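Q: Next come a sequence and a model predicted from it.
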Amino acid sequence: MSEDACRADVWLWRARFFKTRSLSAKFIEEGRVRLTRGGLDETRLDKASRPVKVGDKLVFAVGGRLIAVQVEAMGDRRGPPAEARTLYSDLQNSSGGDAAEQH
């Protein structure tokens, strides 16, 4: 993939929403992640290999909590939580706790 796109499962893992890449891939393949690109209609991601790009919006529920984020960066690695939080912005404007590593 190019530098402006990343596999959806890799991005969710790098952003620390899942502890393993295989968990994020399984979650996507179950159709539990919705993507909005360029303000167009929301679509369900059906394959872990689908690309996400900067500006995409993702909505999914983990651990009984709805998460809505906008992709801000791809990231080069799975870094510490502070680094992972720079990969997205929270669309729910909530300042409560970390969404990371719920699974």
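A: Sure, I can see it. Residues are numbered from 1 along each chain as shown.

Q: contacts, neighbours, all on C-alpha from now
A: Will do.

Q: how about the helices in this structure?
A: 8-14, 21-29, 81-84 (DSSP state H).

Q: who touches the closest residue to Leu87 other than its chain neighbours in this structure?
A: Using Cα to Cα, 6 or more residues apart in numbering and skipping residues adjacent in sequence, the residue nearest Leu87 is Ala73, 4.6 Å away. By Cα atoms under 8 Å, 6 or more residues apart in numbering, Ala73 lies in contact with 53-54, 86-88.

Q: same deal with Ile67?
A: 58-61, 90, 92, 99.

Q: Please tell me how far it sits from Met1.
A: 25 Å (Cα to Cα, to the nearest Å).

Q: And Arg50, by the same measure?
A: 10 Å.

Q: who touches the residue positioned nearest the centre of the chain in this structure?
A: Nearest residue to the geometric centre of the chain (Cα atoms, centre = their mean): Leu12, 3.9 Å. For Leu12, the contact set (Cα under 8 Å, 6+ apart) comprises 18, 21, 24.

Q: Check it against this one:
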Amino acid sequence: MNEKDDGKVRLDKWLWAARFYKTRALAKAAIEGGKVHCRGERCKPSKEPRIGDELLIRSGFDERTVVVQALSVVRRGAPEAQALYAETAESIARREHAALQRKAGALGVETDGRPSKKQRRQLQQFRGNQDQ
């Protein structure tokens, strides 16, 4: 699948080719922001992933642990992109569990809506609001 003859590819390019990010710039920003870890460590966009490397990729609420299966610098269709990596079983289970929790509302903060007039006064008094 690799178009280069030396078998080297940048990490940001591989993430883009594997369709984790829509653009290379987004992939680079995610790597620089610490959202991608290679072998348990933060890395740079110029890092060259090797077959068998384990990557931890955080995107939104999702956190995926994938193992690099092939290298490519060309972005192709989704079925070919999915052949570049294999997601670990525990990663899939973690993501599904987190999705169920989000769906059930277990991670969100529940409130009774807007505070009443009395509750607003108490909040203002607690915060020390001297505007009155």
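A: Looks like it arrived, so ask away. These figures come from a predicted structure and were not determined experimentally.

Q: Give me the TM-score for these two chains.
A: Scored against TM-score structural alignment, normalised by the length of the first structure, the superposed chains reach a TM-score of 0.78; 90 aligned residues with a Cα RMSD of 2.1 Å.

Q: about what we covered before: can I get the contacts of Ala73 of the first structure in TSV with distance to Arg34 of the first structure and neighbour count?
A: TSV is the format used below for the contacts of Ala73 of the first structure (distance: Cα to Cα, whole Å; neighbours: other Cα atoms under 10 Å):
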residue	distance to Arg34 of the first structure	neighbour count
Lys53	14	20
Val54	15	16
Thr86	21	14
Leu87	18	20
Tyr88	15	20
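
Q: Tell me the one among those nearest to Glu30 of the first structure.
A: Checking the contacts of Ala73 of the first structure against Glu30 of the first structure by Cα to Cα gives Lys53 as the nearest, at 20.8 Å.

Q: got a list of what the closest one touches?
A: 4-6, 71, 73-74.

Q: Just the buried ones out of those, please.
A: 6, 71, 73-74 (16 or more other Cα atoms under 10 Å).

Q: What is the most widely separated pair among those residues?
A: Longest span within these, Cα to Cα: Cys6 and Val71, 10.5 Å.

Q: any residues in contact with both of these two?
A: Common neighbours of Cys6 of the first structure and Val71 (Cα under 8 Å, 6+ apart) are 52-53.

Q: Test my guess that Arg10 of the second structure contacts Ile31.
A: No. Assessed by Cα atoms under 8 Å, Arg10 of the second structure is found out of contact with Ile31, at 11.5 Å.

Q: ok, Lys22 of the second structure - contacts?
A: With Cα under 8 Å, 6+ apart, Lys22 of the second structure has these contacts: Trp16.

Q: go on, Ser89 of the first structure?
A: Contacts of Ser89 of the first structure by Cα under 8 Å, 6+ apart are 69-72.

Q: I'd like to know how far the aligned partner of it in the second structure sits from Gly52 of the second structure.
A: Matched by TM-score structural alignment, Ser89 of the first structure corresponds to Ala86 in the second structure. From Ala86 of the second structure across to Gly52 of the second structure, the span is 10 Å (Cα to Cα).

Q: which residues do the two both contact?
A: 67-69.

Q: Dump those to a markdown table, plus distance to Cys38 of the second structure.
A: Output for those, formatted as a markdown table (distance: Cα to Cα, whole Å):
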| residue | distance to Cys38 of the second structure |
| --- | --- |
| Val67 | 10 |
| Val68 | 10 |
| Gln69 | 14 |
